[in-house]
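# What follows is a predicted structure for the sequence shown.
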Amino acid sequence: MSERQTYNWKNHRLTYVRHKSLNPKSKETIVLVGGWCSAAGYWGLNIPFFRTLGDVIELDLVGHYPAEIFDQKKGLTLQDFLETQAQGIWASAGEKDITLVGHSTGGMAVLAIASLFPQRIKQVIAIAPYVHGPVPGILKIGVVGLRANLGTFFDFGFKIGKSLPKALQIGFSYGVYDSTAFHAREDIKQFLKEYNPQFECLNPRQILMILEMLDRTDIRPIVFGNQVPTLIMRGEEDPIIPGKDVMELERTTPHVKAVLFSQCGHFVHMEKQKAAEKVMKDFIVMKKSSTTKKSFF
């Protein structure tokens, strides 16, 4: 594995790691972008699979450790977020024939960037992508708090929350369909053990800034009519991203293959790892997608 590289763009710092392909004949370049509250190492379970298909670049999501927002007093707009994420992709992967893979907020980012720069993106895989605000449920409290200049209070609360014993496990338990089965897996136990130190380094204020931006976000006007071959995967029991939001994207995107996983929550690539990786391999290797065709697993 190569050393982590750093790229600065305006008010942001992004980092990335390039993993060389295990297949010398492959010419694929695959960029992975995690979701909200992800950190370095988030794709640890899936990187060995992606390396069988091509060179893999593990890229920070804007504002997520080790990424940094220099001046946190400045507001964060969707334009700033997408511009920074895109510049990180060009810096790490070049500017053509790129396969983008993103989960949740990262899924939102790769869909929008592919729509804005279709000549540079070869294909897109969006896993349970965030589509539009407002942010639902208890997370809205954090958004309102930041707008009311109570960010320091919520910083403190986030620090306490993520430092609690098994905080990371609790977070995944909320997002998966069968938390008992999920946490009983030996690979998941090892992943959480290795991932937790990076998760604990997340900056509360930066995470809250991203959340506040998401509350104001709507990528539907951006991705409407996108021509880039796209695979959208989501869980039937996702408690975080409303299925109706993703279905709307599926209906309005011409070259999309939509795959719905039964008895699965938000973390499709982890919960249904083998099935999800088979779907992704078929999509990447075939290098084409069907038009608004839905499959079920």
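Alright, I've got the coordinates. Numbering: from 1, shown residues only.
# alpha carbons only for contacts and neighbour counts from here, please
Fine.
# Without its sequence neighbours, what residue ends up closest to Gly145?
Computed as C-alpha to C-alpha, 6 or more residues apart in numbering, the closest residue to Gly145 that is not its neighbour in sequence is Gly151, at 6.0 Å.
# just checking, Ser92 touches Val56?
No - between Ser92 and Val56 no contact is recorded; they are 10.1 Å apart, counting by C-alpha atoms under 8 Å.
# Now for these two: what residues contact both?
For the pair Ser92 and Val56, residues contacting each of them under the criterion C-alpha atoms under 8 Å, 6 or more residues apart in numbering are Arg18.
# Pull the contacting residues for Ile284.
Gln123.
# Against that first model, consider the following:
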Amino acid sequence: MTEHTSAGKAKVIRAFDTDTNYHDAGKGHPVILLHGSGPGVSAWTNWKRILPVLGEYFHVLAPDMAGFGFTERKAGAAYDIKYWVKHLLGFMDALGIAKASLVGNSFGGSLALAAAARFGDRFDRLVLMGTPCDRFMMTPGLRVGWDYTPSRENMRVAMSHFPFDPASITDELVEDRYQTSLIPGAQEGLRQLLAKPNEDGDTPLSGMPEAVVATIAQPTLVLHGREDRVIPVEMGIKLARTIPDAELHIFGKCGHWVQSERQADFVALTLRHLGG
């Protein structure tokens, strides 16, 4: 393993034949934080304020998934949910992690569901935030991310769709994500994750099918912002109705980033659910 400082203090490990950038903190039971999508996303921008807090109770790891952040990009790689599940399992195997809890934000929640459905013995508990379920229409928040071209102004506009209060978008966040968006191929993961928007009319998208969600055996905490303009709150309700062992919390005056907009509540609920 090697270390670099491209975004905070990070480590790099070879996983699924890919040099994988990640951050970690603490010790104990492994908890893997899975980032969302969007322009300039990385594990660091999603989780840097959560890592040290949860790291007081667990060994917390936050990898940049293939196609995102500072992880190696393979020329011609065809990213899809199966690819990302293999990368996640490869990351765990490279670190000798037999079983972990998963905390997934948006795309990361979909990845958590896919991994838990296929490899249930590797995961004990799930926390899902702003996670899609089954079919829905592309929202303005997803559309602006797909259309993004690098500039600080465009990044600020894109980020304004995510929280309930756009005034919470800091210069630091804009700069962090703008710099990450300059990495060659930075949009590839996002544009392979989402369908290309239709020029006219709605663009249908698919989250994890309900039939698959219904097979999730792990106790699952579902968190969703009532005013989420990226993944509609109805998706969180559908998840909680479909997963056999689920608990749902909806936060008023909250958008897509529960972990930052309602950080204290997120931490308290996550610790209770994971047994911290």
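Here it is on my side, so go on. What you see is a predicted model; the values in this text were computed from it and never measured.
# TM-score of the superposed pair?
Here the TM-score for the pair of chains, by TM-score structural alignment, normalised by the length of the second structure, is 0.80; 258 aligned residues with a C-alpha RMSD of 3.0 Å.
# just to revisit the earlier point, can I assume the residue nearest to Gly145 of the first structure is in contact with Met209?
No - between Gly151 of the first structure and Met209 there is no contact under C-alpha under 8 Å: 9.3 Å.
# Name the residue in these two with the higher neighbour count.
With neighbours defined as other C-alpha atoms under 10 Å, Gly151 of the first structure and Met209 compare such that Met209 has more, 24 against 19.
# can you confirm Ala112 of the first structure is in a helix?
Yes - in this structure, Ala112 of the first structure lies within a helix as judged by DSSP: H, G, I helix; E, B strand; the rest coil.
# That one contacts Asp218, doesn't it?
No - contact status for Ala112 of the first structure versus Asp218: not in contact, 10.1 Å apart, counting by C-alpha under 8 Å.
# My guess is Thr270 of the second structure contacts Val127. True?
Yes - under the criterion of C-alpha under 8 Å, Thr270 of the second structure lies in contact with Val127, with a separation of 7.1 Å.
# Touching both of these two, which residues are there?
Contact criterion C-alpha under 8 Å, 6+ apart; residues bridging Thr270 of the second structure and Val127 by contacting each: Leu221.
# So which of those two has more stuff around it?
Taking Thr270 of the second structure and Val127 together and counting by other C-alpha under 10 Å, Val127 has the greater number of neighbours (27 against 21).
# So what does the more buried one match up with in the first structure?
By TM-score structural alignment, Val127 of the second structure lines up with Ile125 in the first structure.
# is it true that Trp199 of the first structure touches Ala39?
In this structure residue 199 of the first structure is Phe, not Trp. Yes - with the criterion set as C-alpha under 8 Å, Phe199 of the first structure and Ala39 qualify as a contacting pair; they are 5.5 Å apart.
# So those two - more neighbours on which side?
Ala39 (26 against 23).
# Please say which position in the second structure the more buried one maps to.
Checking with TM-score structural alignment, Ala39 of the first structure has Ser42 as its match.
# Setting aside sequence neighbours, what's the nearest residue to that match?
Gly69 (4.3 Å).
# So the one you found versus Ile183 of the second structure, what's the distance?
From Gly69 of the second structure across to Ile183 of the second structure, the span is 8 Å (C-alpha to C-alpha, to the nearest Å).
# Neighbour count: those two, which is higher?
Between Gly69 of the second structure and Ile183, Gly69 has the larger neighbour count (other C-alpha under 10 Å), namely 32 against 14.
# sorry, back to before: among Ser92 and Val56 of the first structure, which residue is more densely surrounded?
Set side by side, Ser92 of the first structure and Val56 give different neighbour counts by other C-alpha under 10 Å, the larger being at Val56 (25 against 21).
# which element is that one on?
Val56 of the first structure is part of strand 54-59, with elements assigned from DSSP states H and E.
# residue range for that strand in the second structure?
Per TM-score structural alignment, the counterpart of strand 54-59 of the first structure in the second structure is residues 58-63.
# three-state assignment of the alignment partner in the first structure of Lys253 of the second structure?
Alignment of Lys253 of the second structure against the first structure is given by TM-score structural alignment, with Gln263 as its counterpart. At Gln263 of the first structure, secondary structure determined by three-state DSSP is coil.
# give me every residue that touches Gln263 of the first structure.
Each residue near Gln263 of the first structure by C-alpha under 8 Å, 6+ apart is listed here: 177-178, 235-237.
# Let's see that with 10 Å instead.
For Gln263 of the first structure, the contact set (C-alpha atoms under 10 Å, 6 or more residues apart in numbering) comprises 176-178, 235-238, 271-272, 297.
# for Phe58 of the second structure, same thing?
24-32, 51-52, 271, 274-276.
# again, but for Val230 of the second structure
38, 106, 130-132, 138-145, 161-163, 255-257.
# For ChimeraX, what selects the buried ones among the residues you listed?
This is how ChimeraX selects the buried members of these, with burial counted by 16 or more other C-alpha atoms under 10 Å:
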select :38,106,130,131,132,138,139,141,142,143,144,145,161,162,163,255,256,257
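# Restricted to helices, list the contacts of Val230 of the second structure.
140-145 (DSSP state H).
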